[in-house]
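> here you go, sequence then predicted model.
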Amino acid sequence: MQGTSENAPDSTPHASPLTPHARVNLFGLDRAALRAEFEKMGESGYRADQIMLWIYRRGVVDFEQMSNVGKALRARLEAHFVIRPPELVTEQVSTDGTRKWVLRLEEREGRPETMIETVYIPEANRGTLCISSQAGCAMDCSFCSTAQGGFSRNMTTAEIVAQVYFAGKALGGDFQNEKVISNVVFMGMGEPLANYNAVLPAIRILLDDFGFGLSKRRVTVSTSGLVPFIDRLGDDVDTALAISLHAPNDQLRDQLVPINKKYPIAELMDACRRYLAGKDRKAHIVYEYVMLEGVNDQPEHARELAKLLNAAHGGYSAKVNLIPFNPFPNARYTRSKPDVISRFSDILRAKGLLTMTRRTRGDDIDAACGQLVGKVQSKQKKRLGDIPVRVQ
């Protein structure tokens, strides 16, 4: 199946590097693609496994340091490939330990330089890395600073994966310590499923034992609700899914999350049921719900949300993350008061829903949920009609 989209990746992640003057960044090739390239070079596919272990388990990006690879092959690799981490522009560290890195993307096809943001959230027994998949976002959610900043371009697979490598190096370079980066969430800048062809190989590298080796429950893809690509994700890879829901009915969600006009809640819930079908009973979908004062935070909203999710999930569990709104300049909303959030949570729990209120992290450095803006120079707004709608 192939999706059709104006937002297709800027380069095909499986393109052959064996062309003059076109060294391909190996961060962009998953194991199947890298094995295929080695076989084109007349080398055994297992050489790809060796190279991946050097990159993702030992943090080595210099071919000369790959001691179990012959000198002649190292020279050929140097001629055809590059392993290029992103360039750090700025680093900020919050009072709560959260780190935000602004990273510069490569100039592409004469476009101006573009920067994205990656956030690391440390906790006692785990570390969560929030990565971006697009420079900017075209979803136009009214409560999100990233969406209000406009859309520049899709990121390549290499640019997505390189964020994880960069963070591992910045955090001490211990790629074997699962507590340093234990979880990766596609909750940074952009709508991951609108850049599906680049995101899928990135997920495979994150999960691969020869890649970062993360558990399928520790990689989470968040989406505002691109229904055809939720189905495709379920077919292509097993990973955790988060839905940016934010409203219990179509009338309200149309205002907050405009993609709902194309894929209303009933279609979205059907896609969620299909995503869970056949998975073990420990599987669940996380529903993200930003708390906006006087907009979506009343008891009737909580009761309607509980009814919706309980009906949609059957024997599978649904988890709700309540997210206190994080303000940004010229925002039209304010954060729900703590007692209102607590009451909302109590109603959901009484209806049998696993509910957590997300603790705001990194808001003093604009690293909290919905605050990432990077530097999107084009500031163009995509129309909802440009968002991928078909799977062939």
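Structure received. Numbers count the residues shown, from 1 in each chain.

> C-alpha from now on. contacts and neighbour counts both.
OK.

> who's in contact with the closest residue to Phe27 other than its chain neighbours?
Excluding its sequence neighbours, the residue lying closest to Phe27 (Cα to Cα, 6 or more residues apart in numbering) is Ala158, at 4.3 Å. Residues in contact with Ala158 (Cα atoms under 8 Å, 6 or more residues apart in numbering) are Pro13, Asn25, Leu26, Phe27, Gly28, Leu29, Ala202.

> what of Ala147?
Gly136, Cys137, Ala138, Met139, Asp140, Cys141, Gly190.

> turn those into JSON lines, including neighbour count, secondary structure and distance to Asn326.
Formatted as JSON lines, the contacts of Ala147 follow (neighbours: other Cα atoms under 10 Å; DSSP: H, G, I helix; E, B strand; the rest coil; distance: Cα to Cα, whole Å):
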{"residue": "Gly136", "neighbour count": "36", "secondary structure": "strand", "distance to Asn326": "18"}
{"residue": "Cys137", "neighbour count": "31", "secondary structure": "coil", "distance to Asn326": "17"}
{"residue": "Ala138", "neighbour count": "27", "secondary structure": "coil", "distance to Asn326": "19"}
{"residue": "Met139", "neighbour count": "25", "secondary structure": "coil", "distance to Asn326": "18"}
{"residue": "Asp140", "neighbour count": "22", "secondary structure": "coil", "distance to Asn326": "16"}
{"residue": "Cys141", "neighbour count": "21", "secondary structure": "coil", "distance to Asn326": "13"}
{"residue": "Gly190", "neighbour count": "31", "secondary structure": "coil", "distance to Asn326": "17"}
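
> so who does the closest residue to Phe325 other than its chain neighbours touch?
What sits nearest to Phe325 in space, not counting adjacent residues and going by Cα to Cα, 6+ apart, is Arg335, at 4.8 Å. Taking Cα under 8 Å, 6+ apart, we find Arg335 in contact with Met291, Leu292, Glu293, Pro324, Phe325, Asn326, Pro327.

> would you write a PyMOL line that selects the buried entries of the residues you listed?
The PyMOL command for the buried members of those (criterion: 16 or more other Cα atoms under 10 Å) is given here:
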select buried, resi 291+292+293+324+325+326+327
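
> now, which of the contacts of Arg335 lie within strands?
Members of those lying in strands (criterion: DSSP state E): Met291, Pro324.

> ok, so of the contacts of Arg335, who is nearest Cys130?
Sorting the contacts of Arg335 by how near they are to Cys130, with Cα to Cα, puts Asn326 at the top with 16.2 Å.

> do I have it right that that closest one meets Asp363?
Yes: in this structure, Asn326 sits in contact with Asp363. The criterion is Cα atoms under 8 Å, and the distance is 7.3 Å.

> against that first model, consider the following:
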Amino acid sequence: MTTDTTAADAVAREDAAVSDAQANAVSDDGIEKLPLQASDTAARAAVAADHGKRDLVGLSREELGAAMAELGEKPFRVKQVWQWIYNKGVTDFDSMTNLSKPLREKLDAHFVIRRPSLPVEQTSEDGTRKWLMRFADGKEAETVYIPDVDEPRGSVCISSQVGCTLTCKFCHTGTQLLVRNLSAAEIVSQFMVARDSYGEWPSPTDESRRLSNIVMMGMGEPLYNYDNVVKALKILVDGDGIALSRRRITLSTSGVVPEMYRLGNDINVNLAVSLHAATDEIRNRIMPINKKYPLAELMKACREYPNVSNARRITFEYVMLKDVNDSDADARALAKLVEGIPCKFNLIPFNPWPGSQFECSSWNRIRKFSDLLYDLGFSAPIRMPRGRDILAACGQLKSESERERKSLMKARLAAGIPDEH
């Protein structure tokens, strides 16, 4: 058998395996059904890479207290170490100058303060910045800083999974099957890397923050990684560290109804719901999760979300898809659907990505849709696309490194070079 034939067969087998995985990986409701690689597998890999040392990033205050107690240290050390990590942003123990040298050496012998590596960092022509984060086990996710148009501040868009649990038809991330959940450390460290990139340490006050907000709207469905996401958010709002207000954090869900009730009671950050349709018929087609949690159940959970009021409204995100969900009738149906819920709409022009089957509604159509919702009593601003030139806009995030590695493997095989795994 020739080398060319062998290479072609290998590639064909791989392509077939990928196709089979895509075909069998999700249930009819669009939710990932393959066994989930637990995020603690990544933690174990990281510990092995650091010669048995434990990462302090991502530990709760209680866990950090237990770790200090194991070293024979008094409880007041917890606040000191916490502030060095999350308020000062240090990455080595020698910088913790109010700790004795023997204690710093003890900490260094048992622990690390880890950051993801950054294979790629891109800045868009509009100022949007995107980082590809590579974690200790080699898996990757993307994080984006989105500057405000009118103020010298902006939001950090954070991922909760490598890939995504769902298969929303208009979303690029949904074409990348779920690999695993991110740990609390990996979620928190995304914001810390953004802080590193802009030199925003120590933690500034709310008035002077450039990285002023967090939106859990990156890769993945946050509520399908509930425990890690809530643990990370509690670290991010802790007043001795990063100290973001809960009102500066927005979590976006596609509608995981049971966890929405838990979220409101456990952390009560701002809620955004990826709605994108006013009827079950359309939403079933473009967001298969609707088959599991239909609109009636979703709207009930929104009405009962704690502390929802005109001063703290739910945001309904709505991507504008030409001839799918953008008619005047759709706008009227939306208004009827959310009746009685303190809310606003965020209209999102569809951001194209390679292979997408949808088109964006025309600008005139989007404006008319927005105006009609306004006439019906709802705020419905149009989100200006940011970072399209680096695939950093809403719905465009995906770990391109997986595809690039596959292409490199094909090239190696075609050249007769064995795969290096």
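That came through, no problem. No experiment lies behind these values; they were computed from the predicted model shown.

> returning to what we had before: what does the residue nearest to Phe27 of structure 1 align to in structure 2?
In the superposition onto structure 2, Ala158 of structure 1 corresponds to Ala185 when matched by TM-score structural alignment.

> Three-state assignment for the residue mapped onto Pro258 of structure 2 from structure 1, please.
In structure 1, the residue paired with Pro258 of structure 2 according to TM-score structural alignment is Pro228. For Pro228 of structure 1, the secondary structure call by DSSP: H, G, I helix; E, B strand; the rest coil comes out as helix.

> buried ones in stretch 321-339 of structure 2?
For stretch 321-339 of structure 2, the neighbour count (16+ other Cα under 10 Å) marks Leu321, Lys322, Val324, Asn325, Asp326, Ser327, Asp330, Ala331, Leu334, Ala335, Leu337, Val338 as buried.

> give the aligned range of that stretch in structure 1.
Against structure 1, the aligned range for stretch 321-339 of structure 2 is residues 292-310 (TM-score structural alignment).

> now do the same contact list for the residue nearest to Gly294 of structure 1 when sequence neighbours are not counted.
Counting by Cα to Cα, 6+ apart, the nearest residue to Gly294 of structure 1 once its immediate chain neighbours are dropped is Ser336, at 7.4 Å. Shown in contact with Ser336 of structure 1 (Cα under 8 Å, 6+ apart): Met291, Leu292, Glu293, Gly294, Asp297, Pro324, Phe325.

> please apply the same query to Asn260 of structure 1.
Gly225, Asp250, Arg253, Asp254.

> swap in Arg232 of structure 1?
Taking Cα under 8 Å, 6+ apart, we find Arg232 of structure 1 in contact with no residue.

> which SSE is immediately downstream of the host helix or strand of it?
Here Arg232 of structure 1, judged by DSSP states H and E, is contained in helix 227-236. From helix 227-236 of structure 1 onward toward the C-terminus, using DSSP H and E, the following helix or strand is strand 240-244.

> matching residues in structure 2 for that next one?
Structural correspondence for strand 240-244 of structure 1: residues 270-274 of structure 2, per TM-score structural alignment.

> for the stretch 101-250 of structure 1, what spans make up the helices?
145-148, 157-170, 196-207, 227-236, 250-256 (DSSP state H, counting those that start in this stretch).

> can you confirm Lys319 of structure 1 is in a strand?
Yes: the assignment for Lys319 of structure 1 (three-state DSSP) places it in a strand.

> distance check, Met41 of structure 1 against Val24 of structure 1.
Applying Cα to Cα, to the nearest Å, one obtains 14 Å for the distance of Met41 of structure 1 from Val24 of structure 1.

> who has more neighbours, these two?
Val24 (22 against 15; other Cα atoms under 10 Å).

> which residues are in contact with the more buried one?
Taking Cα under 8 Å, 6+ apart as the definition of contact, the neighbours of Val24 of structure 1 are Pro17, His80, Phe81, Val82.

> return the subset of these lying in strands.
Among those, the members falling in strands (DSSP E) are Phe81, Val82.

> can you list the contacts of Val24 of structure 1 in CSV and add neighbour count and distance to Ile121 of structure 1?
Written out in CSV, the entries for the contacts of Val24 of structure 1 read as follows (neighbours: other Cα atoms under 10 Å; distance: Cα to Cα, whole Å):
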residue, neighbour count, distance to Ile121 of structure 1
Pro17, 18, 36
His80, 19, 36
Phe81, 17, 32
Val82, 18, 29
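
> and the contacts of Val24 of structure 1 as JSON lines, adding distance to Asn125 of structure 1?
JSON lines is the format used below for the contacts of Val24 of structure 1 (distance: Cα to Cα, whole Å):
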{"residue": "Pro17", "distance to Asn125 of structure 1": "40"}
{"residue": "His80", "distance to Asn125 of structure 1": "40"}
{"residue": "Phe81", "distance to Asn125 of structure 1": "37"}
{"residue": "Val82", "distance to Asn125 of structure 1": "34"}
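
> just to revisit the earlier point, so of the buried residues of stretch 321-339 of structure 2, which ones are in strands?
No part of the buried residues of stretch 321-339 of structure 2 ends up in strands, with DSSP E as the criterion.

> quick check, nearest of the residues you listed to Leu244 of structure 2?
Closest to Leu244 of structure 2 out of these is Val338 (29.6 Å), distances taken as Cα to Cα.

> is the closest residue to that closest one other than its chain neighbours in a helix, a strand, or coil?
Spatially, and ignoring its direct neighbours in sequence, Val338 of structure 2 is nearest to Met299 (7.0 Å; Cα to Cα, 6+ apart). Taken by three-state DSSP, the conformation at Met299 of structure 2 corresponds to helix.

> tell me which residue of structure 1 lines up with Met299 of structure 2.
Under TM-score structural alignment, Met299 of structure 2 pairs with Met269 in structure 1.

> count the residues that sit near its match.
Counted with other Cα under 10 Å, the burial measure for Met269 of structure 1 works out to 20 neighbours.

> tell me how far Val180 of structure 1 lies from Tyr165 of structure 1.
Computed with Cα to Cα, the distance linking Val180 of structure 1 and Tyr165 of structure 1 is 12 Å.

> what residues are up against the residue nearest the centre of structure 1?
Taking Cα atoms, centre = their mean as the criterion, Phe186 is the residue nearest the geometric centre of structure 1, at 1.5 Å. Each residue near Phe186 of structure 1 by Cα under 8 Å, 6+ apart is listed here: Cys130, Ile131, Ser132, Ser133, Pro192, Val219, Thr220, Val221, Ser222.
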